[in-house]
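J.: This is the structure alone, sequence omitted:
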């Protein structure tokens, strides 16, 4: 059952509705962003809901089952709103989100909450981002506990592994780059293949805090990563490799 103020309930029963749908998005780093399908920005409770964002929702469907409800948010990638590099960097993964409606002509009526949850899969498709909105019941369908498997279930260096990854971790500085997935550090003296299937984590530069698996390590300090980094790799960027 949805709770709304008597004034907004009366407006809902009227013949002419002045409703705007708003999305409040809170990223894991604490940044709050607002978007609306109205033709003008909406200011509510200290948050500015941007109109010129190209946002559009699919139809909402809710059920008592544990499956993921089929709502998605779509929007144009705009540097001043949501940047493609930030999406690829995972800054919007698992962001909390609220979807609600207001009377844009009288915001004092309050809001009608439609959905709360968090973003699941966020992907880029032809210059648009598409984000799946997961409801509060979705975690009830998750697997809890450990499964036995022939391969090792631990990540190298974690508590289950029991190994101290710092013993095999080295640091260095990028000398030259070819693209976002290939760079070189001429000071590396390790043999070819030493870091293959390992991990590189950048500690400075645009990619600071981001890590990627190493696809291939060649003699002379040539690193080829499994996937491109979200931001350009630059000479002078510091990294750690294991």
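T.: Noted; the coordinates are in hand. Bear in mind that the values here come from a model prediction, so they are computed numbers and not experimental data. Numbers count the residues shown, from 1 in each chain.
J.: going forward, measure contacts between C-alpha atoms and count neighbours the same way
T.: Fine.
J.: Could you list the buried residues of stretch 206-223?
T.: 207, 210-218, 221-223 (16 or more other CA atoms under 10 Å).
J.: typo on my end, it should be stretch 171-187
T.: For stretch 171-187, using 16+ other CA under 10 Å, the buried residues are 172-177, 180-185.
J.: out of these, which one sits closest to residue 49?
T.: residue 180 (33.6 Å; CA to CA).
J.: Now do the top strand by length along the chain: which elements does it pack against?
T.: When the chain is parsed with DSSP state E, its longest strand is strand 111-125. Under the contact definition 3 or more CA pairs under 8 Å, 6 or more residues apart in numbering; DSSP states H and E, strand 111-125 sits against helix 84-88, strand 96-103, strand 128-134.
J.: In TSV, list the ones you listed along with distance to residue 150 and mean neighbour count.
T.: TSV is the format used below for these (distance: least, CA to CA, whole Å; neighbours: other CA atoms under 10 Å):
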stretch	distance to residue 150	mean neighbour count
helix 84-88	32	16
strand 96-103	36	19
strand 128-134	32	21
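J.: Comparison target, given below:
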């Protein structure tokens, strides 16, 4: 049960209140933003709560049990509030959100109403729409390991332990030609194999996507050019001359781990796990 301070309750009971709604967003990169529906900015909790920009949450539906509380939030895109560029770069993905009821004449009188996180967020030309969900949504996420024949580590992470920073696995290149929105070519990198970078990653060094990382869905060598296809649309359009760092890819098989990376001791798959055929197989008749 929510605890409401006595002075705050007295303000509610008076019938003539000076209350407003305030919303705090805590992004995963540590940036904290505050917004209010009040007609002027407020300052409390060491945070400036901006008026007239950013966020307008709608009705939040609550349910008994483990069902997740859900709602929608809309707002205008502004440079001082929630910007299109930050949304495109995923800075609001799974950001925490808190909703407060605050006395704007005495901000020490306030009560937390709801907390959750931002789910799916879509952007239009001048506005955005975001799904906001309660804490119960976390119960639908998969935690822990999933056992399969393929490795469940990411190449180069703490589980894989393989150092891919050497010149054998990481190359520098510049875009030489744009083929379509997700496909481009670079001057030949002289990779050891024709699929050396398939399932690898690209980290953009400069250009509009500087600092962003993208997954490579397809790679092949074509004469004096190497052609890359990204698994998803880039945040911003790719341009000729954009510099990037390209890391080799791993298909997560035992053969790749052993032959390509010599890292079989850290392979985290179960290659000899029985498959569905073993589950439905019947007895073999003797001869």
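T.: Right, received. Where do you want to start? Predicted model only: the values in this text are computed from it and were never measured.
J.: could I get the buried residues of stretch 171-187 of structure 1 as CSV with secondary structure and distance to residue 129 of structure 1?
T.: Shown next, in CSV, are the buried residues of stretch 171-187 of structure 1 (DSSP: H, G, I helix; E, B strand; the rest coil; distance: CA to CA, whole Å):
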residue, secondary structure, distance to residue 129 of structure 1
172, strand, 35
173, strand, 33
174, coil, 31
175, coil, 34
176, strand, 32
177, strand, 28
180, coil, 21
181, coil, 22
182, strand, 26
183, strand, 28
184, strand, 32
185, coil, 35
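J.: For residue 111 of structure 2, see how far away residue 44 of structure 2 is.
T.: 13 Å (CA to CA, to the nearest Å).
J.: quick one: which of the two has more around it?
T.: Per other CA atoms under 10 Å, whichever of residue 44 of structure 2 and residue 111 has more neighbours is residue 111, with 17 against 11.
J.: Check the spacing between that one and residue 5 of structure 2 real quick.
T.: Residue 111 of structure 2 is 8 Å from residue 5 of structure 2, by CA to CA.
J.: who are the neighbours in contact with residue 181 of structure 2?
T.: Listed by CA atoms under 8 Å, 6 or more residues apart in numbering, the contact set of residue 181 of structure 2 reads 233-234, 237-238.
J.: Which of those residues has the largest number of neighbours?
T.: Counting neighbours by other CA under 10 Å, residue 238 leads the contacts of residue 181 of structure 2 with 21 neighbours.
J.: mean shift of the lengthiest helix in structure 2 relative to structure 1?
T.: Ordering each helix of structure 2 by length in residues (DSSP state H) puts helix 6-14 first. Helix 6-14 of structure 2 differs from its equivalent in structure 1 by a mean of 1.6 Å after superposition (mean CA distance after the TM-score superposition for structure 1).
J.: Could you check the angle that helix makes with strand 96-103?
T.: Between helix 6-14 of structure 2 and strand 96-103, the angle comes out at 70 degrees (axes from the mean of the first three to the mean of the last three CA atoms, to 10 degrees).
J.: If you count neighbours, what's buried in helix 6-14 of structure 2?
T.: Applying 16+ other CA under 10 Å to helix 6-14 of structure 2 flags residue 8 as buried.
J.: Touching that helix from outside, list them.
T.: 17, 109-110.
J.: Please apply the same query to stretch 95-114 of structure 1.
T.: 2-5, 7-8, 17-28, 42, 44, 115-119, 133.
J.: mind listing what residue 207 of structure 2 touches?
T.: Residue 207 of structure 2 sits next to 238-239, 242-243 when contact means CA under 8 Å, 6+ apart.
J.: Give me the buried subset of those.
T.: Of the contacts of residue 207 of structure 2, these count as buried by 16+ other CA under 10 Å: 238-239, 242-243.
J.: quick one: contacts for the closest residue to residue 40 of structure 2 other than its chain neighbours?
T.: Leaving aside its sequence neighbours, residue 40 of structure 2 sits nearest to residue 51 (CA to CA, 6 or more residues apart in numbering; 5.3 Å). Each residue near residue 51 of structure 2 by CA under 8 Å, 6+ apart is listed here: 35-42.
J.: redo that, cut-off 10 Å
T.: Residue 51 of structure 2 sits next to 22, 34-42, 81 when contact means CA atoms under 10 Å, 6 or more residues apart in numbering.
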